[in-house]
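S.K.: I need the structure of the sequence given here:
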Amino acid sequence: MGVMPTELLYRDDAYAREASATVLAAGPEGVLLDRTPFYAQAGGQPGDAGWLRWDGGEAAITKAVKGEADTVLHLPAEGAALPPAGATVTAALDWTPRHRHMRMHTALHLLCSLIPGAGVTGGQIGAERSRLDFDLAAPPTKEWLTERLNALVAGDHAVGERWISEAELDENPSLVRTLSVQPPRGAGRIRLVRIGTEDAPVDLQPCGGTHVCSTAEIGRVEVTKLENKGKQNRRVYLVLSGE
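M.R.: Next up is the predicted model:
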């Protein structure tokens, strides 16, 4: 019998800070749970950190990563005690960095919407600074981008999702903005993250990450730096400046 996929609770509620779960296996390579609110590192978004707590013990988790067969491994801090298989644990997120990643990720989608037609060649989400790389000869100025980003943030656009089939994505290849990373296939459906209304979205593209529910929650942002990373590759950095 194969390993069952981990139930990803953040898919239904990105704001769930903790959840009860059952330990399926535990070792130095990580703790496997049947369900988790932890986001596993992927797509430029860091894996969540936090804690596993059970009757008589607690383990600090440094990062969640993808395991085999669509599972999530919770990596324990060095020397941390491990929960026994079969135990019921409370999986609790270190919420402050996770929420900043959600705000940053949504801000990067807004940034993407301001540079239509340019493929995204790379990106990284951080709690303090994030970036996107564009296949672009000449990007707008950082002042122009900052002004328009904050106008979109202030517009308080709703952030939602819907699912389409892989065949529907094949019929609409322009939905995919990333050139280096393609949406995962094999499950038969693809998750789209939408900012704005369904009939006139600000941004709509495949994404498996976590987001805030409204652009206003991002707070003020600032594009701090533009870099040339090659003949046709421009890197754009942004920070959350409203704190």
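S.K.: From now on I want contacts and neighbour counts done on CA atoms only, so please keep to that.
M.R.: Fine.
S.K.: Skip the chain neighbours and tell me the closest residue to the most centrally placed residue in the chain.
M.R.: When Cα atoms, centre = their mean is applied to the chain, the residue found nearest the centroid is residue 209 (2.9 Å). With Cα to Cα, 6 or more residues apart in numbering as the criterion, residue 209 has its nearest non-adjacent residue at 7.0 Å, and that residue is residue 45.
S.K.: To compare with the earlier structure, here is another sequence to fold:
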Amino acid sequence: MTELLYRDDPYRREAPGRVIGHTPEGGVVVEPPLFYPKGGGQPGDSGWLEWDGIKLPIATAVKGEDGVSSVLVPAEPMALPPKGAHVVQVLDWDRRHRHMRVHTALHLLSVVIPLPVTGGQIGAGSGRLDFAMPEPPSDRDAVEAALNGLVDRDLEVSEGWITEEELDQRPELVKTMSVKPPRGAGRVRLVRIGLGTEQVDLQPCGGTHVARTGEIGHVTLGKIENKGKQNRRVNISLA
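M.R.: Take a look at the predicted model:
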């Protein structure tokens, strides 16, 4: 399996790589991939590539045909590094880190509101989850306080793996109704918040997260929108 730097070392800000191909649309494929490819409600990373004194801005990254590699989308029309070129991949770290903070905060929101998730979106500083929730929470302040209480506990965030067969036997782990865990590799990545008796959440996820919940900082509960008879959209933002 290809080394996925964005998954295995989410705090890495730059890394060497080699161009292994181009796409017909003008994308660049670099191995090993540092840029997180858009998926699961999380935007693709941005940044730039450097080689031979040239700097190519990258607007975003999308998934390759294999579902895990990153296709880097240039922000402007420029000559691309040739196949086989050795490059340095550099992230827009502030944007990536905000995505990490928001993503972990949304996992905590799914703990505070223990209802099926019908959709979600991560931004650089804000995010939202849609819940199968006929009525909005009766006490918004209590939801926000509970969310920040989990943040302030500074719980460790870690990963593990489960086979597809084991996941089939534990359907309660899958909270999202709209996004199914990627299959085909024989195993699925799990993101755990809290260890041992401190564990508060465990669910399949392929995105990037902070190492501890305290790194999220204060979270503000935003608008709770009506998205149909059975759905409510809960927005959050970072301080």
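S.K.: picking that back up, what do we get in structure 2 for the residue nearest to residue 209 of structure 1?
M.R.: Using TM-score structural alignment, the partner of residue 45 of structure 1 in structure 2 is residue 42.
S.K.: Likewise for residue 108 of structure 1?
M.R.: By TM-score structural alignment, residue 108 of structure 1 lines up with residue 106.
S.K.: For residue 179 of structure 2, see how far away that match is.
M.R.: 14 Å (Cα to Cα, to the nearest Å).
S.K.: what do you get for residue 65 of structure 2?
M.R.: 18 Å.
S.K.: Of those two, give the one with the bigger neighbour count.
M.R.: The neighbour count for residue 65 of structure 2 versus residue 179, taken as other Cα atoms under 10 Å, is higher for residue 179 (16 against 9).
S.K.: quick one: the more buried one and residue 39 touch, right?
M.R.: No: between residue 179 of structure 2 and residue 39 there is no contact under Cα atoms under 8 Å: 9.3 Å.
S.K.: which residues touch residue 110 of structure 2?
M.R.: Shown in contact with residue 110 of structure 2 (Cα atoms under 8 Å, 6 or more residues apart in numbering): residue 117.
S.K.: In three-state terms, how would it be classified?
M.R.: Per DSSP: H, G, I helix; E, B strand; the rest coil, the secondary structure class of residue 110 of structure 2 is helix.
S.K.: Counterpart of residue 208 of structure 1 over in structure 2?
M.R.: Checking with TM-score structural alignment, residue 208 of structure 1 has residue 206 as its match.
S.K.: Sorry, wrong one. I was asking about residue 147 of structure 1.
M.R.: Under TM-score structural alignment, residue 147 of structure 1 pairs with residue 145 in structure 2.
S.K.: I'd like to know how far its match sits from residue 218 of structure 2.
M.R.: Taken as Cα to Cα, the span from residue 145 of structure 2 to residue 218 of structure 2 is 10 Å.
S.K.: What helix or strand is the aligned partner of residue 182 of structure 2 in structure 1 located in?
M.R.: Matched to structure 1 by TM-score structural alignment, residue 182 of structure 2 sits across from residue 184. Using DSSP states H and E, residue 184 of structure 1 falls within no helix or strand.
S.K.: which residues touch residue 184 of structure 1?
M.R.: With Cα under 8 Å, 6+ apart, residue 184 of structure 1 has these contacts: residue 190.
S.K.: Repeat that for residue 203 of structure 1.
M.R.: Contacts of residue 203 of structure 1 (Cα under 8 Å, 6+ apart): 109-110, 112-113, 193-196.
S.K.: got these as CSV, with distance to residue 133 of structure 1 columns?
M.R.: Formatted as CSV, the contacts of residue 203 of structure 1 follow (distance: Cα to Cα, whole Å):
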residue, distance to residue 133 of structure 1
109, 12
110, 14
112, 10
113, 13
193, 20
194, 21
195, 21
196, 24
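S.K.: out of the residues you listed, which is most surrounded?
M.R.: residue 195 (26 neighbours).
S.K.: Correct me if wrong: that residue contacts residue 206.
M.R.: No: at 11.8 Å, residue 195 of structure 1 does not count as touching residue 206 under the criterion of Cα under 8 Å.
S.K.: So which residues of structure 2 form helices?
M.R.: 5-8, 93-112, 140-152, 164-169 (DSSP state H).
S.K.: The match of residue 108 of structure 1 reaches residue 128, doesn't it?
M.R.: Yes: taking contacts as Cα under 8 Å, residue 106 of structure 2 lies within contact range of residue 128: 7.2 Å.
S.K.: ok, now how distant is residue 234 of structure 1 from residue 115 of structure 1?
M.R.: 11 Å.
S.K.: Which one's more surrounded, the two?
M.R.: Ranked by neighbour count (other Cα under 10 Å), residue 234 of structure 1 and residue 115 place residue 234 first, with 20 against 15.
S.K.: How about the alignment partner in structure 2 of that one, nearest residue that isn't a chain neighbour?
M.R.: Mapped onto structure 2 by TM-score structural alignment, residue 234 of structure 1 lines up with residue 232. Excluding the flanking residues, the one nearest residue 232 of structure 2 by Cα to Cα, 6+ apart is residue 226, at 4.9 Å.
S.K.: hang on, the one you found packs against residue 234?
M.R.: No: assessed by Cα under 8 Å, residue 226 of structure 2 is found out of contact with residue 234, at 9.2 Å.
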